[in-house]
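*Asks:* Here is my input, please return the structure:
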Amino acid sequence: MLSVIIRTHNGENVLLDVLRPLVAAAAEGVVRDVVFLDIGSNDGTPQIADAAGATFLLAKNTSNQTTEALKAAHRGQWMMLLDQTTVLSPGWLDETLSFVERQERVKTARGRLSAVYRPEHEPEAGSADVRRRMVILAANRLMSLAKLSQGIVMRRADFTGARPPIIDWTAPDPSVRLPNLLRLRSRTHLAQPMEPLEKAEAAEHEQGALSRAAL
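*Replies:* Down below sits the predicted model:
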């Protein structure tokens, strides 16, 4: 059902946290393939992709980055777009499946929706974090502008329509304009970089789990 594209750039410290919520979905056959669309990593990101059974794709041609990624992530009719810091919250899978199933039953063009998750913030978060969340939600509502860091779910067919969405994957905080944008109740938060020892221990555990799930 879902093909996942994750924008990566020197993300070895955060990617295991990002991949963890996808494991159960892959085991259930919901996540069919995962692509790391990389914009020039020089760390262990390719090794994490290999251990997780994901495709590592180095985006060489700026104008065709999305096209290249879609060719590599070819198994799902629905696309999930994530940033390397985007961690899906518990409950994302059930709500995403419900959203996709509802949309599969919709026949009119007006009913064709794309979806984003709500950005999370903790009650004790600083004012800058709260402002960031409010700006993102206002952009969702007023301009149908979705941030890659929120997590985006959309039909593959929407990329091949008359006016396909344009994504600058190399931007510091990529966003895309998606008419008929729906905000899901599930949330995402930003991955926290791990210390070297913690990262090594997590890698040993998570890479084994991801390999068994055959992403």
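*Asks:* use CA for all of it now, contacts and neighbours both
*Replies:* Will do.
*Asks:* wait, residue 164 sits on residue 156?
*Replies:* No. Applying Cα atoms under 8 Å, one finds residue 164 not in contact with residue 156, separated by 10.1 Å.
*Asks:* Looking at these two now, which is surrounded by more residues?
*Replies:* Per other Cα atoms under 10 Å, whichever of residue 164 and residue 156 has more neighbours is residue 156, with 17 against 12.
*Asks:* For that one, give its distance to residue 114.
*Replies:* Computed as Cα to Cα, to the nearest Å, the residue 156 to residue 114 distance reads 11 Å.
*Asks:* quick one: the helices in the chain?
*Replies:* 15-27, 45-52, 65-72, 92-105, 127-143, 196-213 (DSSP state H).
*Asks:* Now tell me what touches the second one from outside.
*Replies:* Residues from elsewhere that reach helix 45-52 (Cα atoms under 8 Å, 6 or more residues apart in numbering): 8-12, 15-16, 36, 55-56, 207-208, 210-211, 214-215.
*Asks:* Repeat that for the fourth one.
*Replies:* Identification of contacts with helix 92-105 by Cα under 8 Å, 6+ apart yields 25, 78, 111-113, 184-187.
*Asks:* And for the fifth one?
*Replies:* Applying Cα under 8 Å, 6+ apart, the set of residues contacting helix 127-143 from outside is 118-121, 145-147, 177, 181, 183.
*Asks:* One more, please, to line up against the first structure:
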Amino acid sequence: MSTSAASQRPLAGTYRTSAGAEAPALDRLSVVVPTLQAGTVLSGTLEALQPGAPGQVIVVDGGSRDSTPQIAEQAGAQLIAAERGRGGQLAAGARAADGDWLLFLHADTRLTADWPLAVQDFIAQTGEGWRAGWFRLAFDDRSSAARRVAGLANWRSRRLGLPYGDQGLVIPRSFYQALGGYGRQPLMEDVELVRRIGRRRLVELPAMAVTSAERYRRDGWLRRPATNLTLLTLYFLGVPPTLLARLYR
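*Replies:* Coordinates of the predicted model:
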């Protein structure tokens, strides 16, 4: 299997995994965060990345008019502009990345403090293999409804191989490029990519992605999951993502 030129670079350092094996440090990792009017959540997302000291953090903004660009720059992230639309923004961030590994993360999702070791172990165990990792979902809400919805999402990810974008995605850049990357579509860009990855090549990582429950609290803990399931079903039936995006709003 061919590797990218970037994977031939010497590593800046190594660490020892929980299993005791040497593995590359996270300076090989580029984090891509698409944003739009994310000023209220972005700082927490970027702060949660700091313990892992990723080699690159790219914030791809789709035209925010709030404090999003300033927060990104103050955090030391690389800020680039792209046309609004999460699929296109994610693709633009991947093109700007120089790491051998990519972590795609939503702007309202914070990784728990154990994420660096989880990703380091995954990189060490995967090597040059073609696999992708996802994080267990949790919400920033202590209600039993939030726990139930998160539990169903994690079941869907394990059994059906359909983790959503709010669960993050860790993938070798060479694998991502071989798959053709994210499509320029306004919705279901995450589902479309993980279907190409395939369930057998998706790995659950032992860390949590804590995502905002704002939409669920606004729409209801029954109505929002039902809407998401309906949209997913329509997508599998061939309804265009452009139409689904209008229904999602």
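*Asks:* For the two chains, what TM-score is obtained?
*Replies:* The TM-score (TM-score structural alignment, normalised by the length of structure 1) is 0.73; 181 aligned residues with a Cα RMSD of 2.7 Å.
*Asks:* related to what we said a few turns ago, including mean neighbour count and distance to residue 85 of structure 1, could the helices of structure 1 go into a markdown table?
*Replies:* Output for these, formatted as a markdown table (neighbours: other Cα atoms under 10 Å; distance: least, Cα to Cα, whole Å):
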| stretch | mean neighbour count | distance to residue 85 of structure 1 |
| --- | --- | --- |
| helix 15-27 | 20 | 6 |
| helix 45-52 | 20 | 13 |
| helix 65-72 | 18 | 18 |
| helix 92-105 | 15 | 16 |
| helix 127-143 | 14 | 15 |
| helix 196-213 | 15 | 15 |
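*Asks:* Number of residues surrounding residue 80 of structure 1?
*Replies:* Residue 80 of structure 1 is flanked by 22 other residues according to other Cα under 10 Å.
*Asks:* which residue lines up with it in structure 2?
*Replies:* Counting by TM-score structural alignment, residue 80 of structure 1 lines up with residue 103 in structure 2.
*Asks:* looking at it, that match is touching residue 28, isn't it?
*Replies:* No. Residue 103 of structure 2 is beyond contact range of residue 28, at 10.7 Å (criterion: Cα under 8 Å).
*Asks:* what about the residue nearest the centre of structure 2, distance to residue 127 of structure 2?
*Replies:* Among the residues of structure 2, the one closest to the centroid is residue 168, at 2.6 Å (Cα atoms, centre = their mean). Taking Cα to Cα as the criterion, residue 168 of structure 2 is separated from residue 127 of structure 2 by 20 Å.
*Asks:* swap in residue 29 of structure 2?
*Replies:* 13 Å.
*Asks:* cool, and residue 90 of structure 2?
*Replies:* Counting by Cα to Cα - residue 90 of structure 2 and residue 127 of structure 2 are separated by 24 Å.
*Asks:* could you pull out the strands for structure 2?
*Replies:* In structure 2, the strands defined using DSSP state E lie at 14-16, 22-24, 29-35, 56-61, 78-81, 101-104, 109-111, 132-139, 169-172, 202-211.
*Asks:* Adding distance to residue 218 of structure 2, write these out as a markdown table.
*Replies:* Converted to a markdown table, these look like this (distance: least, Cα to Cα, whole Å):
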| stretch | distance to residue 218 of structure 2 |
| --- | --- |
| strand 14-16 | 43 |
| strand 22-24 | 42 |
| strand 29-35 | 20 |
| strand 56-61 | 25 |
| strand 78-81 | 29 |
| strand 101-104 | 26 |
| strand 109-111 | 18 |
| strand 132-139 | 14 |
| strand 169-172 | 26 |
| strand 202-211 | 15 |
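*Asks:* Mind listing residues that contact stretch 39-47 of structure 2?
*Replies:* 66-68, 71-72, 75, 107-111.
*Asks:* correction: stretch 171-188 of structure 2
*Replies:* With Cα under 8 Å, 6+ apart, stretch 171-188 of structure 2 has contacts from 3-4, 85-88, 90-91, 99-103, 130-133, 189-190, 192-193, 196-197, 232, 235, 241-242, 244-245.
*Asks:* Check the residues you listed for burial and list the buried ones.
*Replies:* 85-88, 90-91, 99-103, 130-133, 189-190, 192-193, 197, 232, 235, 241, 244 (16 or more other Cα atoms under 10 Å).
*Asks:* What residues of stretch 217-235 of structure 2 count as buried?
*Replies:* Quick answer for stretch 217-235 of structure 2 (16+ other Cα under 10 Å): 221, 224-225, 231-232, 235.
*Asks:* matching residues in structure 1 for that stretch?
*Replies:* Under the criterion TM-score structural alignment, stretch 217-235 of structure 2 matches nothing in structure 1.
*Asks:* Quick check: closest non-adjacent residue to residue 118 of structure 1.
*Replies:* Spatial nearest neighbour of residue 118 of structure 1, excluding adjacent residues (Cα to Cα, 6 or more residues apart in numbering): residue 187 at 4.5 Å.
*Asks:* what does the one you found align to in structure 2?
*Replies:* By TM-score structural alignment, residue 187 of structure 1 lines up with residue 208.
*Asks:* show me the contacts for its match.
*Replies:* Contacts of residue 208 of structure 2 (Cα under 8 Å, 6+ apart): 111-112, 115, 135-138.
*Asks:* try 6 Å
*Replies:* The contact partners of residue 208 of structure 2, by Cα atoms under 6 Å, 6 or more residues apart in numbering, come to 111-112, 135-137.
*Asks:* could those residues go into JSON lines alongside neighbour count and distance to residue 212 of structure 2?
*Replies:* Formatted as JSON lines, the contacts of residue 208 of structure 2 follow (neighbours: other Cα atoms under 10 Å; distance: Cα to Cα, whole Å):
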{"residue": "111", "neighbour count": "25", "distance to residue 212 of structure 2": "12"}
{"residue": "112", "neighbour count": "15", "distance to residue 212 of structure 2": "14"}
{"residue": "135", "neighbour count": "28", "distance to residue 212 of structure 2": "15"}
{"residue": "136", "neighbour count": "23", "distance to residue 212 of structure 2": "14"}
{"residue": "137", "neighbour count": "25", "distance to residue 212 of structure 2": "11"}
